[in-house]
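J.: Need a 3D model of the sequence below.
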Amino acid sequence: MSEIAIKTVDDLKNLDRFYRANFINSMVGSKQASLIGTVGKNSCTNLSLFSSTTHLGSNPPLIALFSRPATKEPKQTLNNIISTGFFTINHVNEGILVRSHSCSFKFLDHESEFDSCALTEEYHDGITAPFVKESFVSMGLEYRRHFPIEENGVIMIIGEVKLVRYNKQYIQSNGELNFERSKSIAVAGNNTYYGLNKIKTLDYIDRSQKKILTKSVQDESNKTSKEISKEV
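T.: Take a look at the predicted model:
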């Protein structure tokens, strides 16, 4: 039988800071790994690996991403987004995993991650930021605003989706992206990556179908209880 552990806030404070970062980050769950494409005032393109993109709404289509607090080293991604007004979000897939992870290296301002990590720039009308050609799912966004999170200094950046680039075969009949087909990669902690396999698509249950909901919940509960009993 699995052993349940408990850590209090005091326990967390006493952990090694790298272990603590991985521990808390991964407890939130796996997140889509994405390359954020920008270009600087010096015309040098930039790619940064992010796992903190969040959907804020679909009308208008708004996406947020979170940048770590400012340090002695300038945040190229944040500065580029503010100065040019555009950025792209490109899904990492199995075929570019190592190259995407390599974009985390601290390259100099005049060094492009596209060149250094063997990835290809691609451009589309109306978006000045570069897309990653090898990515199967990408979005071009226009910068709207940013602000610091008071509690820890993390910067929240909000962009509006202006263009979506994708393979038609990856979209399900209900409009959702099939991550298994697109071979999109999720990340937990700072550097552990996972594949995404589709389990099933469940129907939306409205108020008139409460009996269906009750039966579905009970069936799964009974099945899980039997599986737990076998483990004991």
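J.: alpha carbons only for contacts and neighbour counts from here, please
T.: Fine.
J.: Enumerate every residue touching His146.
T.: His146 makes contacts with Ile155, Met156, Ile157, Ile158, as judged by Cα atoms under 8 Å, 6 or more residues apart in numbering.
J.: Second chain to compare with the first, below:
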Amino acid sequence: MHFASKDIPAASAYKLLTSTVVPRPIAFVTTISADGIVNAAPFSFFNAMGSEPPVVALGFEPKADGSDKDTPNNIFDTGEFVVNIVDENLASQMNICAGPYPASESEIEAAELATVQSLEVAPPRISLSPVSFECKLFQNVPLGGGGHIVIGEILHFHVRDDIIESLDPLRINVRKLDAIARLTGADYARTTDTFQIKRPT
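T.: Below you'll find the predicted structure:
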């Protein structure tokens, strides 16, 4: 079976993407609104896209009414955000923050999340997150259907000490990181079930 993008509704394209591009890493994004409200929301249209400069990309779908969600609005207003990586310990609080909160209400408070002041940007990072990236807006790519691809330049990396195996060379223990990933619907995946394939030399 095959599907021409021009012949299917956006909802079907979304379902095809979220059901087949799996597992997807989760960006638990913290921002601050122009009114000073701290927002936290998870997004799984997310990945690293380059290292010089280090950049990440976030895909934002519009709301049902076609308007932008609070997170991209805050990024466009302030030019700053923090990407917090989600481990299994953080999963339930992350899920609380995925709810439909009004812009005037902080998901941080609703999920009872502790935060830590960032070093180079105003939005705080989530203290339970094993890794956080302080980012500034690098580029916004508007999409025809009302969404956005936001590219953020990482200004500062925060990595919990116990997941760093060595500094020279720098190595991260991905099992201790214990990141979770998005599948589809209510399904998530763990990153602890792994296997190795050596690259050809």
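J.: circling back to that earlier point, columns neighbour count, distance to Ser112 of structure 1 and secondary structure on top of the contacts of His146 of structure 1, output as a markdown table?
T.: Conversion of those to a markdown table gives the following (neighbours: other Cα atoms under 10 Å; distance: Cα to Cα, whole Å; DSSP: H, G, I helix; E, B strand; the rest coil):
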| residue | neighbour count | distance to Ser112 of structure 1 | secondary structure |
| --- | --- | --- | --- |
| Ile155 | 18 | 23 | strand |
| Met156 | 18 | 24 | strand |
| Ile157 | 20 | 22 | strand |
| Ile158 | 22 | 24 | strand |
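J.: where's the residue nearest to the spatial centre of structure 2 relative to Pro53 of structure 2, distance?
T.: Nearest residue to the geometric centre of structure 2 (Cα atoms, centre = their mean): Ala27, 1.3 Å. Remark: distance between Ala27 of structure 2 and Pro53 of structure 2 (Cα to Cα, to the nearest Å) = 19 Å.
J.: same check, this time on Gly59 of structure 2
T.: 19 Å.
J.: quick one: which of those two has more around it?
T.: Applying other Cα atoms under 10 Å to Gly59 of structure 2 and Pro53 shows that Gly59 carries more neighbours, namely 19 against 11.
J.: The more buried one against Asn47, yeah?
T.: No. Judged on Cα atoms under 8 Å, Gly59 of structure 2 makes no contact with Asn47 at a distance of 9.3 Å.
J.: Show me what the longest helix seen in structure 1 is packed up against.
T.: In structure 1, with assignment by DSSP state H, the single longest helix is helix 210-231. Helix 210-231 of structure 1 is packed against no helix or strand, with contacts defined by 3 or more Cα pairs under 8 Å, 6 or more residues apart in numbering; DSSP states H and E.
J.: where does Lys15 of structure 2 land in three-state SS?
T.: What DSSP: H, G, I helix; E, B strand; the rest coil gives for Lys15 of structure 2 is helix.
J.: That one - how many residues pack around it?
T.: So Lys15 of structure 2, with other Cα under 10 Å, has 13 neighbours.
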